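[1] build me a structure from this.
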Amino acid sequence: MPILTTPDVQLHYQTFGDASNPALVFSNSLGTNYGMWQQQFNALKDQFFVVCYDTRGHGASSTPAGPYSLQQLGEDVIQLLDHLQISQAAFCGISMGGLTGQWLAMHYPQRFSHVIVCNTAAKIGQEQAWLDRAALVKTQGLQPIAQTAASRWFTDPFIQSHPSLVSNLQNDLAAGSAEGYAHCCAALAKADVREQLKNITVPMLIIAGQQDLVTTVADAQFMQAQIPNSQLVEIDASHISNVEQPQVFNQSIQNFLQMNACL
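    Next up, the predicted model:
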């Protein structure tokens, strides 16, 4: 199991495809792990050197003392690129990973040819709500959050037609680190990049789920209006659009990268 060890964190990652191809990094959402990208790395590994990792406090990565910050989440990606000797990559992050992508585009534009942010916002939710959730999981664990996750992540028809897939994702969440989840809630509570969006110069694709009640189409439209070199694609899905509509999601990524000469 590949692990990047830094003074601060042990970051679990996996790579797929030929390292001579253009690099494409995927960043998971809160409460998931790199496995959420299975339908992406299987579809794209012949064209890209795909790099997936577990955000600190998630999956097989370690859970350093918190609370975490958006800067820490972003710096982890830069250290992973350095470790893999990747000078420049495309980046795709969903929800929390999408906020990480915005931060990276602002602070390390030279390291990214393209950034794709999905089902996210420049500020996700309200600070107190995140702090309340962090307090809940610290006292009660992740089971209460996992039991209600499906309705936040997917549309009802998808939940009914893919019960085992949804159950597996819920089980992954329940089995995760409550401490790591809480520390990332703290990062989301403070993360607000709305005023900095206009400074992004990296080509950016924003993917929004038309049925997403967590990070809405309006959130995506705000980002698109603020970011100079950006475009918006809407997908008929809820919050985890890459799992609910993988073919449309993958095609949107490929179209964007091909149009912008990544391939």
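
[2] please count neighbours and contacts with C-alpha atoms only from this point.
    Fine.

[3] and the strands in the stretch 51-200 of the chain, which stretches?
    89-94, 112-118 (DSSP state E, counting those that start in this stretch).

[4] distance to Val166 and mean neighbour count added to the ones you listed, as a markdown table?
    A markdown table is the format used below for the strands of the stretch 51-200 of the chain (distance: least, CA to CA, whole Å; neighbours: other CA atoms under 10 Å):
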| stretch | distance to Val166 | mean neighbour count |
| --- | --- | --- |
| strand 89-94 | 17 | 24 |
| strand 112-118 | 19 | 25 |
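
[5] would you convert those strands into TSV that also reports distance to Lys198?
    Formatted as TSV, the strands of the stretch 51-200 of the chain follow (distance: least, CA to CA, whole Å):
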stretch	distance to Lys198
strand 89-94	19
strand 112-118	15
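
[6] among those, which comes closest to Gln140?
    strand 89-94 (26.0 Å; CA to CA).

[7] another one to check against the first:
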Amino acid sequence: MTDLLHTRTDGPEDGPVLVMLGSLGSTLAMWEPNLPALAERFRVVRMDHLGHGASPVPPGPYTMKTLAEAVLATLDALGVDRVHWCGLSLGGMVGMYLGSEHPDRIARLALCCTSAAFPDRSIWRQRIEAVEADGTAPLAPGIVEKWYTPDWAELHPDVVERAVGWVSDSPDAGYKACCEAIEVWDHRDRLGAVAAPTLVIAGDEDRSTPVEPHARTIAEGIPGARLEVLHGGHLATMQSAEETNRLLLEHLA
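    You can find the predicted model right below:
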């Protein structure tokens, strides 16, 4: 049996379902700045990735198919068929996979600060080897440094400290297994199969998945996709939460 993911559900029981899945190294808590506005209208189901947070940590390596099947099994267990999807980074990759390979399950897509492929895979091999050598915790400050712009991070040290904790507390085996899924990820030739109306959100100072080439490739590859660039680092949905919420409510309406 496929492992079921840890979830939290907010909003009206009879509302349209919006699934939110976040970044590598995060937990479902990363969506808290977006939750109040979205949960007024949607039944928001936030998830921890496989190998992350309070979700199970089965042996790796994982593939994007592995991560997506855990999502589908969890939705099935919740009795949910068709959903809107908002995913950031790794969560966006899972959303892309579902959008092309399980189009019947996705009504509308929002893909935030994410990528359809990393031409230079060596960065992921280096991170995998670093986790194997010393675990995830020593990497946390450097990873979170890319999540927010320096000026915003300076004004919100409590947010930064909490985010470092998310990464530090990530199970080493689960984090590594998800890195292995990203290392081999290349969905560029399947973007044209995504039928759901798609909003691509990018951060103007995202050093992990910058607009060029990552967001642009997705927006040009998915038929009819729309690209919006917000101020922020890799977690622009947190840093520019109000603008993100406006775009999501407009797109998902």
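
[8] just give the TM-score of the two.
    Taking TM-score structural alignment, normalised by the length of the second structure as the basis, the two superposed chains have a TM-score of 0.96; 252 aligned residues with a CA RMSD of 1.2 Å.

[9] circling back to that earlier point, of the strands of the stretch 51-200 of the first structure, which is nearest Gln147 of the first structure?
    Using CA to CA, those put strand 89-94 closest to Gln147 of the first structure, at 20.9 Å.

[10] re the thing from before, for Asn171 of the first structure, which of the strands of the stretch 51-200 of the first structure is the nearest?
    Between Asn171 of the first structure and the strands of the stretch 51-200 of the first structure, the shortest gap by CA to CA is with strand 89-94, which sits at 19.4 Å.

[11] helix or strand: which one has the alignment partner in the first structure of Thr237 of the second structure?
    Here Thr237 of the second structure is matched to Asn242 in the first structure, going by TM-score structural alignment. Element membership for Asn242 of the first structure (DSSP states H and E) is helix 241-244.

[12] next SSE downstream of that helix?
    helix 246-259.

[13] what are the buried residues along that following helix?
    246, 249-250, 252-254, 256-257 (16 or more other CA atoms under 10 Å).

[14] let's have these in a markdown table, adding distance to Glu234 of the first structure.
    A markdown table is the format used below for these (distance: CA to CA, whole Å):
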| residue | distance to Glu234 of the first structure |
| --- | --- |
| Pro246 | 13 |
| Phe249 | 10 |
| Asn250 | 13 |
| Ser252 | 10 |
| Ile253 | 12 |
| Gln254 | 15 |
| Phe256 | 13 |
| Leu257 | 17 |
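
[15] and the furthest pair within those residues?
    So, the buried residues of helix 246-259 of the first structure by CA to CA: farthest apart are Pro246 and Leu257, at 16.5 Å.

[16] picking that back up, mean shift of the helix holding Asn242 of the first structure relative to the second structure?
    Helix 241-244 of the first structure differs from its equivalent in the second structure by a mean of 0.9 Å after superposition (mean CA distance after the TM-score superposition for the first structure).

[17] mind giving me the packing neighbours of that helix?
    With contacts defined as 3 or more CA pairs under 8 Å, 6 or more residues apart in numbering; DSSP states H and E, the packing partners of helix 241-244 of the first structure are helix 38-44, helix 246-259.

[18] reformat the ones you listed as JSON lines; add distance to Ala220 of the first structure.
    Shown next, in JSON lines, are these (distance: least, CA to CA, whole Å):
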{"stretch": "helix 38-44", "distance to Ala220 of the first structure": "22"}
{"stretch": "helix 246-259", "distance to Ala220 of the first structure": "15"}
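
[19] what's the end-to-end length of stretch 80-90 of the second structure?
    Stretch 80-90 of the second structure has an end-to-end distance of 22 Å (criterion: CA to CA, to the nearest Å).

[20] please apply the same query to stretch 217-232 of the second structure.
    19 Å.

[21] and that stretch, how far out from the chain's middle?
    Relative to its parent chain, stretch 217-232 of the second structure has a centroid offset of 15 Å by CA atoms, centre = their mean, to the nearest Å.

[22] please apply the same query to stretch 43-57 of the second structure.
    So, by CA atoms, centre = their mean, the centroid of stretch 43-57 of the second structure is 11 Å from its chain's centroid.

[23] where in the first structure does the lengthiest helix in the second structure fall?
    As assigned by DSSP state H, the longest helix anywhere in the second structure is helix 64-78. Under TM-score structural alignment, the match for helix 64-78 of the second structure in the first structure covers residues 70-84.

[24] list the buried residues in that stretch.
    70, 73-78, 80-81.

[25] ok, the residues you listed vs His58 of the first structure, which is closest?
    Leu73 (11.7 Å).

[26] the nearest residue to Leu70 of the first structure once chain neighbours are set aside: neighbour count?
    Excluding the flanking residues, the one nearest Leu70 of the first structure by CA to CA, 6 or more residues apart in numbering is Ala187, at 5.6 Å. For Ala187 of the first structure, the neighbour count with other CA atoms under 10 Å is 23.

[27] next, the contact list for Ala187 of the first structure, please.
    Counting by CA atoms under 8 Å, 6 or more residues apart in numbering, Ala187 of the first structure makes contact with 67-70.
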